[in-house]
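In: The following block contains a protein sequence and its predicted model.
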Amino acid sequence: MTGSDYREETIESYRVASEPEAMGTVIAVYSLAQNQGLPATEVSEISTSVSELAMNIVKYAQHGVITVSCITDLTRSRKGIKVVARDNGPGIEEIARALEEHYSTGFSLGLGLPGVRRMVDEFYIESLLGSGTRVTIIKWKP
């Protein structure tokens, strides 16, 4: 993803440190996706993805920020929603394993990050042990 090919307008940044804040962020993204004209399936997918990312922040990092933007791909003449979830938590030791189905370091099914990756059109993850994690997702309007 190169900056020169895209135009981006940040809509809002949401502090996420609790389940209610996580759900508030999900509701805001759901409304934005509807207002941007995404079909119901895509609205559900990006909302579910944001829910997973927000709850991962609460569970593993205690607090973080989710930034939501409207994005335009100038090369392909398409529009979408970009979400960046970032925290200063412990980081992910093995990113490749964390993206495998059923892998979990906690008491979960291990379906979260792999599910997010499946539900969005673009998925990027960066993590540094002891410094935190940044996950960027994009859902394009069909």
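Out: Cool, got the structure.
In: CA only for contacts and neighbour counts going forward, please
Out: Will do.
In: ranges for the strands of the chain?
Out: Here the chain has its strands, by DSSP state E, at 6-16, 64-73, 78-87, 122-128, 132-140.
In: mind checking the end-to-end distance for stretch 100-115?
Out: 10 Å (Cα to Cα, to the nearest Å).
In: circling back to that earlier point, with respect to residue 50, which of the strands of the chain lies nearest?
Out: Closest to residue 50 of those, according to Cα to Cα: strand 78-87, at 7.7 Å.
In: tell me what the closest one is packed against?
Out: Where contact means 3 or more Cα pairs under 8 Å, 6 or more residues apart in numbering; DSSP states H and E, strand 78-87 is packed against helix 40-56, strand 64-73, strand 132-140.
In: export the ones you listed to a markdown table and tack on mean neighbour count and distance to residue 30?
Out: Supplementary listing: these in a markdown table, determined by neighbours: other Cα atoms under 10 Å; distance: least, Cα to Cα, whole Å:
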| stretch | mean neighbour count | distance to residue 30 |
| --- | --- | --- |
| helix 40-56 | 21 | 5 |
| strand 64-73 | 20 | 11 |
| strand 132-140 | 20 | 12 |
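In: Check it against this one:
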Amino acid sequence: MSAPNSGSRDIRIEQDVVLARQFVRKLAQDYGMRLIDQTKLVTAVSELARNTMVYGGGGIMDWEVVDEAGRTGLRLTFRDEGPGIPDIKLAMTDGWTSGGGLGLGLTGAKRLVDDFELDTAPGKGTRVMIGKWI
């Protein structure tokens, strides 16, 4: 493909969440990701982009197409400079939500993707990396 294989998008307002979902769906389609995997990835993106906007006060979604060990995937990193997650154990508890999102929480987003990393601390912001293989 002649398009760039990495970049960043602002996640500041509700429209940015919508645009992030649309962008990732198109990217996944362009690389031949199966429909079910597109849906899982876009659902996770929706939850994480909304978290970035609502709880992190806005931030950035970095994206890249990765080729590792003979396979291709999409890696997305959501990062903000918000208050961070005070209780990671609680935030990673199935069924827990602080309200306002899709009700998936971080654990729901984690189940929808192949790779998931969370880096956060109170006062230090949050970084969530997800990956889905094609």
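Out: Cool, the structure landed. Just so you know, these numbers come straight off a predicted model, no measurement behind them.
In: in the second structure, what residues pair with stretch 53-67 of the first structure?
Out: Per the alignment by TM-score structural alignment, stretch 53-67 of the first structure matches residues 48-62 in the second structure.
In: Do me a favour and get the end-to-end distance for the matching stretch?
Out: 12 Å.
In: Quick check: the gap between the aligned residue in the first structure for residue 121 of the second structure and residue 55 of the first structure.
Out: For residue 121 of the second structure, the aligned position in the first structure is residue 128, judged by TM-score structural alignment. Distance, residue 128 of the first structure to residue 55 of the first structure, by Cα to Cα: 19 Å.
In: Residue 13 of the first structure now?
Out: According to Cα to Cα, residue 13 of the first structure and residue 55 of the first structure sit 16 Å apart.
In: same deal with residue 33 of the first structure?
Out: Counting by Cα to Cα, the gap from residue 33 of the first structure to residue 55 of the first structure is 20 Å.
In: ditto for residue 22 of the first structure
Out: 6 Å.
In: Would you format the helices and strands packed on strand 78-87 of the first structure as CSV with distance to residue 29 of the first structure included?
Out: Formatted as CSV, those follow (distance: least, Cα to Cα, whole Å):
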stretch, distance to residue 29 of the first structure
helix 40-56, 6
strand 64-73, 8
strand 132-140, 11
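In: For residue 116 of the first structure, find the nearest of the ones you listed.
Out: Evaluated with Cα to Cα, those place helix 40-56 nearest to residue 116 of the first structure, the distance being 5.0 Å.
In: on average, how far is that closest one from the matching bit in the second structure?
Out: Following superposition, helix 40-56 of the first structure is found to deviate from the second structure by 0.6 Å on average (mean Cα distance after the TM-score superposition for the first structure).
In: I'd like to know which elements that helix is packed against.
Out: helix 19-35, strand 78-87, helix 112-119, strand 132-140.
In: The second structure: which residue goes with residue 101 of the first structure?
Out: In the second structure, residue 101 of the first structure lands on residue 94 (TM-score structural alignment).
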